[in-house]
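Participant: compute the structure for the input listed below.
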Amino acid sequence: MAPVILFPAIDLKEGRCVRLIQGDMAQATVFNDDPAEQAIAFEDMGFTDLHVVDLDGAFAGKPMNSAAVERILAASTMRTQLGGGIRDMATVSGWLDKGIARVIIGTAAVRNPAFVREAAKAYPGRIAVGLDARDGLVAVEGWAEVSTVTAEAIAKRFEDAGVAAIIYTNIARDGMLKGIDWEGTLALARAISIPVIASGGLASIADIERMTRPDAALLEGAIAGRALYDHRLDPHEALALLKRAA
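Facilitator: As a prediction, the model looks like this:
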C-alpha cells in the first residue's frame, strides 16, 4: 500500500509565504519572504509533494502570485499542486504546462461545475477540487462568502467527472492547531469514491498517528501548515511514521 501523503503547505500573499488564522487575510503571519527557499527547505526535509495556495488569487479570481509560484517550480522537484484563482481553462492549461502537477479548483467548482468537468476530461488525473467548509457549508471567494451547499453534495456532483482528489478543509480549524476534523473528513471520504485530502488544523504527531489507522487508508493524504512552521511537528518523525505504516 502506498503511504498516505503528507503535503507541506505554502500559502502565498503578496509574494511571501504566510499562514492565516481561519482564512482571515488580516491575520497573516509571514514565515518566509522567499517561497522558493521554503520549498527547497521542505524538499530537503524529505517531502515529495507540495501544496501551494495563491491566497491573493483566491480573492481576486485570477492568479496574483505567479512569479512566486514559478520560482517554486524552478527551485524544487516536488510534485506541486496549486490552488487559488483558477477559474478558466486558460489558467488551468497555463499552470499545467509550466510544471504544476495538479491544479485545485475551488470557488469555480461551486459556481461552475461544468468547468471542472471540462478540465478533468481534458487533463485526467490532474484536476482536484478544493472544498472549504464552515459549519458544514462550503465557503467560496477565498472563504469570504458561505454558500448554502454542503461539501458532500458538491463532491458527489463530480463522482463521474474524473476528478483526482477532493481537498477538504474545515475552516474553523485552519491555522488553529486543534487537530484535523477527522470525523468530518472521514465521513466525506466514506460518502464518495474520489480520494480525499484532509486540510486544516493538523497540530502534532498525534494527527500523523491518526493517519496510519486503517480507516484513514481511505484518504490520499493530509496537509500540514502552521505545525511545521512552528516546529510543533517534526517532519522526519512524521514521514518515517507514515512510511512504516504503509
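Participant: make it CA atoms for all contacts and neighbour counts henceforth
Facilitator: Noted.
Participant: now Ile40: which helix or strand?
Facilitator: Using DSSP states H and E, Ile40 sits in helix 35-45.
Participant: after that helix, next one along is what?
Facilitator: strand 49-54.
Participant: residue boundaries of the strands in this protein?
Facilitator: With DSSP state E, the ranges of strands along the chain come out as 5-13, 16-21, 24-32, 49-54, 79-83, 102-105, 127-134, 137-140, 145-150, 165-170, 196-199, 219-224.
Participant: packing partners for the fifth one?
Facilitator: For strand 79-83, the packing partners by 3 or more CA pairs under 8 Å, 6 or more residues apart in numbering; DSSP states H and E come out as strand 49-54, strand 102-105.
Participant: just the angle between that strand and strand 49-54, please?
Facilitator: 20 degrees (axes from the mean of the first three to the mean of the last three CA atoms, to 10 degrees).
Participant: ok, and what's touching stretch 78-92?
Facilitator: Residues from elsewhere that reach stretch 78-92 (CA atoms under 8 Å, 6 or more residues apart in numbering): 43, 47-64, 73, 100-108, 115, 119, 130, 142.
Participant: just the buried residues of these.
Facilitator: 43, 47-59, 61-64, 73, 100-108, 115, 119, 130, 142 (16 or more other CA atoms under 10 Å).
Participant: with distance to Ala245 added, can I get the strands of the chain in CSV?
Facilitator: Converted to CSV, the strands of the chain look like this (distance: least, CA to CA, whole Å):
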stretch, distance to Ala245
strand 5-13, 12
strand 16-21, 29
strand 24-32, 31
strand 49-54, 18
strand 79-83, 22
strand 102-105, 26
strand 127-134, 25
strand 137-140, 32
strand 145-150, 32
strand 165-170, 22
strand 196-199, 18
strand 219-224, 13
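Participant: another for comparison:
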Amino acid sequence: MIIFPAIDLKDGKAVRLTKGLMDSAKIYSDEPWQLAKNFENMGAKWLHIVDLNGAFAGEPKNIEAIKKIRENTNLKIQLGGGIRDEDTIKRYLDLGINRLILGSIAAREPKKVIKLSKKYPIAVGIDAKDGYVAVDGWDKSEGIKATKLAEIYKDSEIECIIATDISKDGTLQGLNIDFILDIMKASQKNVIASGGVAGEEDIKKVKENKIYGVIIGKAFYEGKIDLEKVLKEIK
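Facilitator: Modelled structure (predicted):
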C-alpha cells in the first residue's frame, strides 16, 4: 500500500476544499514546496498534487508552485487538474512529473485517454457524486455511472485509478470503502482511495482490503492523523 500525502494548489498556495467547493478553500501554506519537503522528511515516497485552478480552467494554472515542489524534493509526483491534451502531458513530464492524472477528459474521451496511456504514465481520476461522474473541478455531472466508466478502462494500459467520493472529500467523515471496492471490481486496476480519510481506521481498512493506495489530505492538515507514524508502519 502506498500513502500519498496531498497538496491542493489554489493561487500558488496549499489549500483544502470541502466537497470540492472552491469558496470553501482553507489555506494551509503559502509555500507548498516546504510542505512537500516535510512529507519527504517524514518518509513519504509519493506526493499527490492537484492544480485546483487548472481543474476549473481546463489548463495549467499553478506551474510555478509545481516547479518549485519538483526542484526541492526527490518525491515521485502524481499530478492532476486541467490536463486535457498531449502537449500538457509532455510539458509536465519535461518538468519531472512522474504520473499524470486525467479526469474530465477521461470521462469525455476515454478512447483518447486509452491511446495516451500507451505512451505516457497515466492515472485516471474518477470523481463521483451519488455514484455518477463529475468533471471540470467537480462542477458538472457527466451522467455516467462511475463503475461504468471504470469498466471502460479494464483492458487499458493506465497505471491506476484514483477514486474519489466527492460527498466525502474534505469532510473527515471516513472513506467510502464500498465505492472504492466497486471501482476496483469494475476496472480490475490498481485503485487509489481518496475522499474523506478521517484517521488511522481508514488506513487500516485500505490495507485490509488490499487497496493499492490512499490519499491523505485534510486528516493530516487538521491533525487527525500522525502521518510520520503511519508512513513508518506501512514500510
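Participant: JSON lines for the helices and strands packed on strand 79-83 of structure 1, including distance to Ala203 of structure 1?
Facilitator: Shown next, in JSON lines, are those (distance: least, CA to CA, whole Å):
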{"stretch": "strand 49-54", "distance to Ala203 of structure 1": "17"}
{"stretch": "strand 102-105", "distance to Ala203 of structure 1": "23"}
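Participant: Asp174 of structure 1: which of these is closest?
Facilitator: Among these, the nearest to Asp174 of structure 1 by CA to CA is strand 49-54 (13.5 Å).
Participant: quick one on the thing from earlier: right, so of the strands of structure 1, which gets closest to Arg244 of structure 1?
Facilitator: Of the strands of structure 1, nearest to Arg244 of structure 1 by CA to CA is strand 5-13, at 12.7 Å.
Participant: distance from the closest one to structure 2 after superposition?
Facilitator: Compared with structure 2 after fitting, strand 5-13 of structure 1 deviates on average by 0.3 Å (mean CA distance after the TM-score superposition for structure 1).
Participant: what helices and strands are in contact with that strand?
Facilitator: Checking 3+ CA pairs under 8 Å, 6+ apart, strand 5-13 of structure 1 ends up next to strand 16-21, helix 35-45, strand 49-54, helix 55-60, strand 219-224.
Participant: which part of structure 2 matches stretch 145-163 of structure 1?
Facilitator: Stretch 145-163 of structure 1 lines up with residues 140-158 of structure 2 when matched by TM-score structural alignment.
Participant: which residues does that stretch contact?
Facilitator: Stretch 140-158 of structure 2 has contacts (CA under 8 Å, 6+ apart) with 107-108, 110, 114, 117-118, 121-124, 126-128, 131-135, 161, 182-183, 186-189.
Participant: and those, which of them are buried?
Facilitator: Listed as buried from these are 107, 110, 114, 117, 121-124, 126-128, 132-135, 161, 183, 186-189; burial here means 16+ other CA under 10 Å.
Participant: run the chain-centre distance for stretch 159-169 of structure 1.
Facilitator: Here the centre of mass of C-alpha atoms in stretch 159-169 of structure 1, compared against the chain's by CA atoms, centre = their mean, to the nearest Å, lies 12 Å away.
Participant: actually, stretch 109-122 of structure 2.
Facilitator: With CA atoms, centre = their mean, you get 17 Å for stretch 109-122 of structure 2.
Participant: contacting residues around it?
Facilitator: Residues from elsewhere that reach stretch 109-122 of structure 2, judged by CA under 8 Å, 6+ apart: 86, 89, 98-102, 105-106, 152-153, 156-160.
Participant: now do stretch 178-190 of structure 2
Facilitator: By CA under 8 Å, 6+ apart, stretch 178-190 of structure 2 touches 146-148, 150-154, 159-161, 163-165, 191, 193, 211-212.
Participant: filter these down to the buried ones.
Facilitator: 146-147, 150-153, 159-161, 163-165, 191, 193, 211-212.
Participant: any idea how far Thr147 of structure 2 is from the closest residue to Ala25 of structure 2 other than its chain neighbours?
Facilitator: Leaving aside its sequence neighbours, Ala25 of structure 2 sits nearest to Leu17 (CA to CA, 6 or more residues apart in numbering; 4.6 Å). When distance is defined by CA to CA, to the nearest Å, Leu17 of structure 2 is 25 Å away from Thr147 of structure 2.
Participant: so what's the residue lying closest to Trp138 of structure 2 once chain neighbours are set aside up against?
Facilitator: Excluding the flanking residues, the one nearest Trp138 of structure 2 by CA to CA, 6+ apart is Gly20, at 6.4 Å. Applying CA under 8 Å, 6+ apart, we find Gly20 of structure 2 in contact with Gly137, Trp138, Ile166, Asp169, Gly170.
Participant: and which of these is nearest to Gln34 of structure 2?
Facilitator: Nearest to Gln34 of structure 2 among the contacts of Gly20 of structure 2, with distances taken as CA to CA, is Gly170, at 21.6 Å.
Participant: what do we get in structure 1 for the closest one?
Facilitator: So Gly170 of structure 2 corresponds to Gly175, using TM-score structural alignment.
Participant: so how far is Leu239 of structure 1 from the residue nearest to its match when sequence neighbours are not counted?
Facilitator: Counting by CA to CA, 6+ apart, the nearest residue to Gly175 of structure 1 once its immediate chain neighbours are dropped is Ile21, at 4.7 Å. Remark: distance between Ile21 of structure 1 and Leu239 of structure 1 (CA to CA) = 25 Å.
Participant: ok, Ala114 of structure 1 next?
Facilitator: 37 Å.
Participant: compare these two (neighbour count), which wins?
Facilitator: The neighbour count for Ala114 of structure 1 versus Leu239, taken as other CA atoms under 10 Å, is higher for Leu239 (19 against 14).
Participant: can you pull the contacts of the residue opposite that one in structure 2 once aligned?
Facilitator: Under the alignment (TM-score structural alignment), Leu239 of structure 1 pairs with Leu231 of structure 2. By CA under 8 Å, 6+ apart, the residues touching Leu231 of structure 2 are Ile3, Met42, Gly43, Ala44.
Participant: now Ala65 of structure 2
Facilitator: By CA under 8 Å, 6+ apart, the neighbours of Ala65 of structure 2 are Leu9, Gly12, Lys13, Pro32, Trp33.
Participant: show me just the buried residues among these.
Facilitator: Here, 16+ other CA under 10 Å leaves Leu9, Gly12, Lys13, Pro32, Trp33 buried among the contacts of Ala65 of structure 2.
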